[in-house]
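# Please find the sequence and the predicted model below.
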Amino acid sequence: MSSPAPVRPSPEHDPGDLLAAYLPGSFLHRSARGTLLADGVHCTVPSGPDGPGGPGDAAAVALAEAAAAGHPDPMVVGAIGFAPDAPRSLHVPALVRRASPDTAGARPVRVPEPPGQDWAVRHVPAPEVYADGVRTALGMIGEGRLEKVVLARALELTSPTPVPVRDLLTRLALADPAAYAFAADVTAPGDPAPRTLLGASPELLVSREGDTVVANPLAGSIPRSADPAENRARIAALRASAKDQAEHALVADRVVEVLRGLCAEVDAPVEPEVIGTATMWHLSSRITGRIADRSVSALHLAHALHPTPAVCGVPVPAARAAIGAIEPADRGYYSGMTGWVDADGDGEWVVAIRSAEVCDRTVRVFAGAGIVAGSDPDAEVAETRAKFRTLLRAIGVEAVA
């Protein structure tokens, strides 16, 4: 039997109030477990070099030191980039406020209007160049060097005035209440203003609560339609697609393999289900486990799982090399992870997709698509275009190519 989950501080705040209280520099994480808003810096988590447990070991040391110093509620929050040498921004906040996931009776939140100004848009790379990259990847797959690789492209949008970060986060959070809404400060040396990673991710990398571990990989996607009949047809096509089912199996099998090395029990569905966001339909598998060693925290689990084939590929080393060779821009925090872990090892980490990095007047948005045998370059361009819509709608920009 699983041991009971440790007692948490009782939520004391209204979820809408916490969203309204967010300011750039704060950390916000909203999920079915509730809303968390963290402010101030008690101490930072060193960036490396990592030990065998990766950033989970450094976080555990920081949490123990914060508790010894009298911190009443130590927790590590922040974000980690995609690449092995990518930047990460992790710290123990000075103050953490929580709100219950139960929104019954919660005060309504005003939906701010989009900025409404003219935006300059730069494609990185152009859609036709991205399609050529897909063809290159398909050649590697045909040669047997890869089974899958996820290729991303970016849009860099520049506004005449500074971007209202809190308004953008609020619009993202309210547009899709089921998504994992997040914001983390990722300011780097040389930035002209604070830099914020924010988004509304549909994908849980991993959570731990007591002995219970949950991962929910997504792979295999199709754009959502405004027409209900067309949506039913698209869902049926996604379920019947051998290409999408094979792509999803690569991801789910890898997650199960990693968790079996860390859990006493692992349970995975035989077939994926279809879940929807405001812009996409995805094949989804909710995989559960029971932790074998309580010293293995949520961040240890996230480090072990990252990157899943949902954002990288199979095999991982070859896929990472292909991404580095084909993608013209460094991903930064896109397709990395963001979340939190507490002193008991509980926590929640989500995949940083449907996300953007905002700095002063610039918003940098990424979207990716999984390339496997049978992928069509034009269809992959269309998939990335559909995935951009989550952020573009929040910004108030019409769809771009």
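Sure, I can see it.

# When you work out contacts or count neighbours from here on, use the C-alpha atoms and nothing else.
Noted.

# From the contact counts, what lies against the host helix or strand of residue 382?
Residue 382 belongs to helix 377-395 when assigned by DSSP states H and E. The helices and strands touching helix 377-395, judged by 3 or more C-alpha pairs under 8 Å, 6 or more residues apart in numbering; DSSP states H and E, are helix 127-142, helix 165-175, strand 218-223, strand 362-372.

# Report the angle between the helix or strand following the longest one and helix 377-395.
Beyond helix 127-142 on the C-terminal side, the first helix or strand identified by DSSP H and E is strand 148-158. Angle of strand 148-158 versus helix 377-395, following axes from the mean of the first three to the mean of the last three C-alpha atoms, to 10 degrees, is 40 degrees.

# chain center to strand 148-158, what's the gap?
Relative to its parent chain, strand 148-158 has a centroid offset of 14 Å by C-alpha atoms, centre = their mean, to the nearest Å.

# Equivalent analysis for stretch 323-334, please.
Distance, centroid of stretch 323-334 to centroid of chain: 16 Å (C-alpha atoms, centre = their mean).

# same check, this time on stretch 258-272
With C-alpha atoms, centre = their mean, you get 21 Å for stretch 258-272.

# now the end-to-end length of it.
18 Å (C-alpha to C-alpha, to the nearest Å).

# Okay, one more to line up with it:
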Amino acid sequence: MIEQTENRLSVAEAQNICLRNNIPFYTYRLPGSREVIFGAQLSNDTRIFKGFEKHRGEKGFVITPFNHSSWSFPFFIKADLSFTDYLTDGEAIRNLQNTVFNTPERIFTKQDCEHFEYLDELRTMIDTLKREGMKKAVLSRTITIPCDSLRLSPAIFEQMKQYHHAFLFFAAIPGKCAWMGASPETFLKYDRNGFFTMALAGTQPVATAKNPPEWGDKDIEEQQIVTDYIQDTLRHFFTRHLEIEGPITLQAGNVFHLCTFFRSDEQLPADQIDELVGQLHPTPAVCGLPKKRAMQIITEIEKRDRGYYAGFLGPLQASGAFDLFVNLRTMEVFDDALRLYVGGGITPLSDPETEWQETCQKADTLLNLIRQMNYGKITF
């Protein structure tokens, strides 16, 4: 049970108020940190994110879609109110409690892809990659759990705190989108020390992997594709210094990944940051290579819009610093359901059943949290 006194509001209680009153809000915890940051926009205007140059000097949260040409738009949630762990300002608490907006409900409609259907999609993608001589594309699916999601979501976010090395997030724009997850993958970090990003690809379940894991040709090739793409992109922007470390094995929940880190202490003007982001997103880790054709294949084979899955999201500071992460190990929050999104990198060497099992292992990062809450029987 969430405890609240008159002049002390927890993050979970603030989330409940915002979900009940249709207030745009965000919550996050950076990897390795213990601090949970909450922010709310106390106006009902939908703010489109127009790039880092346009939002210079603003504090808030960015959430962008996988494909900018889809029906989904990049949004910015402005931090009219923000606090860390607990809000103790009585006037601010009352202001939040008394803010109420009317927005349409978000009810899920589309059904999930069954096992045999996903295997058919995988075979089609593998055949396409072989026929066209492509290196990689990413296929995803969903797992939908009908439930009282608005009540359960704050409690699930609390349970996610056990994933200490992930980026935890819960961001919602009522009537537009609501997403929550524990992402293992940095998209791009920027502060006064410079830039940081990573190439993350290849997957093995922790329960069955050797210690250290032994990586097969498919995983090594997949990770190298992502590494080469990011390295080539960064070298167009960072001409003086680019540090590369890896690949190393990184644990994310119940799976291992191969990971390569990239760092540069160079600074870039805001317009070049926007250009860098535009060239990096989406990386082959969530899309494929060549990028344009991979996105076409994904649209043709998946037959459903990813929305904000595999997009990027994270906090933006007034100083211009930001911490952006890929929207992975994630679920979409509807008014009447939670929908998990999982996927995997497909190469000509992929085996369909192995790829299906990989999505099951990745889904367990969030499904295990729901199981711990004893919420009914969950099957997928």
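Happy to help now that I have it. Only a predicted model underlies this, so the values are computations on that prediction, with no experimental measurement involved.

# Can you pull the TM-score for these?
Here the TM-score for the pair of chains, by TM-score structural alignment, normalised by the length of structure 2, is 0.80; 335 aligned residues with a C-alpha RMSD of 2.7 Å.

# about what we covered before: is it possible to export the helices and strands packed on helix 377-395 of structure 1 to JSON lines including mean neighbour count and distance to residue 31 of structure 1?
Listed next are those as JSON lines, based on neighbours: other C-alpha atoms under 10 Å; distance: least, C-alpha to C-alpha, whole Å:
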{"stretch": "helix 127-142", "mean neighbour count": "19", "distance to residue 31 of structure 1": "33"}
{"stretch": "helix 165-175", "mean neighbour count": "22", "distance to residue 31 of structure 1": "10"}
{"stretch": "strand 218-223", "mean neighbour count": "24", "distance to residue 31 of structure 1": "17"}
{"stretch": "strand 362-372", "mean neighbour count": "24", "distance to residue 31 of structure 1": "22"}
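
# In CSV, list those along with distance to residue 339 of structure 1.
Converted to CSV, these look like this (distance: least, C-alpha to C-alpha, whole Å):
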stretch, distance to residue 339 of structure 1
helix 127-142, 30
helix 165-175, 16
strand 218-223, 18
strand 362-372, 19
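
# re earlier: trace the helix holding residue 382 of structure 1 over to structure 2 and give me the residue numbers.
Aligning helix 377-395 of structure 1 against structure 2 (TM-score structural alignment) gives residues 352-370.

# buried set for the matching stretch?
352, 355-356, 358-367, 369-370 (16 or more other C-alpha atoms under 10 Å).

# Could you check how far it is from the centre of its chain?
With C-alpha atoms, centre = their mean, you get 16 Å for stretch 352-370 of structure 2.

# Relative to structure 1, what is the average displacement of it?
Following the fit onto structure 1, the mean deviation recorded for stretch 352-370 of structure 2 is 0.8 Å by mean C-alpha distance after the TM-score superposition for structure 1.

# Show residues contacting that stretch.
The contact list for stretch 352-370 of structure 2, computed with C-alpha atoms under 8 Å, 6 or more residues apart in numbering, reads 115, 118-119, 122-123, 156, 159-160, 181, 203-205, 253-255, 329-330, 340-344, 346.

# try stretch 321-333 of structure 2
By C-alpha under 8 Å, 6+ apart, stretch 321-333 of structure 2 touches 149-150, 153, 167, 177-192, 308-316, 338-342, 362-363, 365-366.

# Quick check: nearest residue in space to residue 214 of structure 1, chain neighbours excluded?
In this structure, residue 214 of structure 1 finds its nearest non-sequential neighbour in residue 288, 4.5 Å apart by C-alpha to C-alpha, 6 or more residues apart in numbering.

# How about residue 44 of structure 1?
residue 91 (4.1 Å).

# and that neighbour, what pairs with it in structure 2?
Using TM-score structural alignment, the equivalent of residue 91 of structure 1 in structure 2 is residue 77.

# Likewise for residue 199 of structure 1?
Under TM-score structural alignment, residue 199 of structure 1 pairs with residue 181 in structure 2.

# Cool, thanks, signing off.
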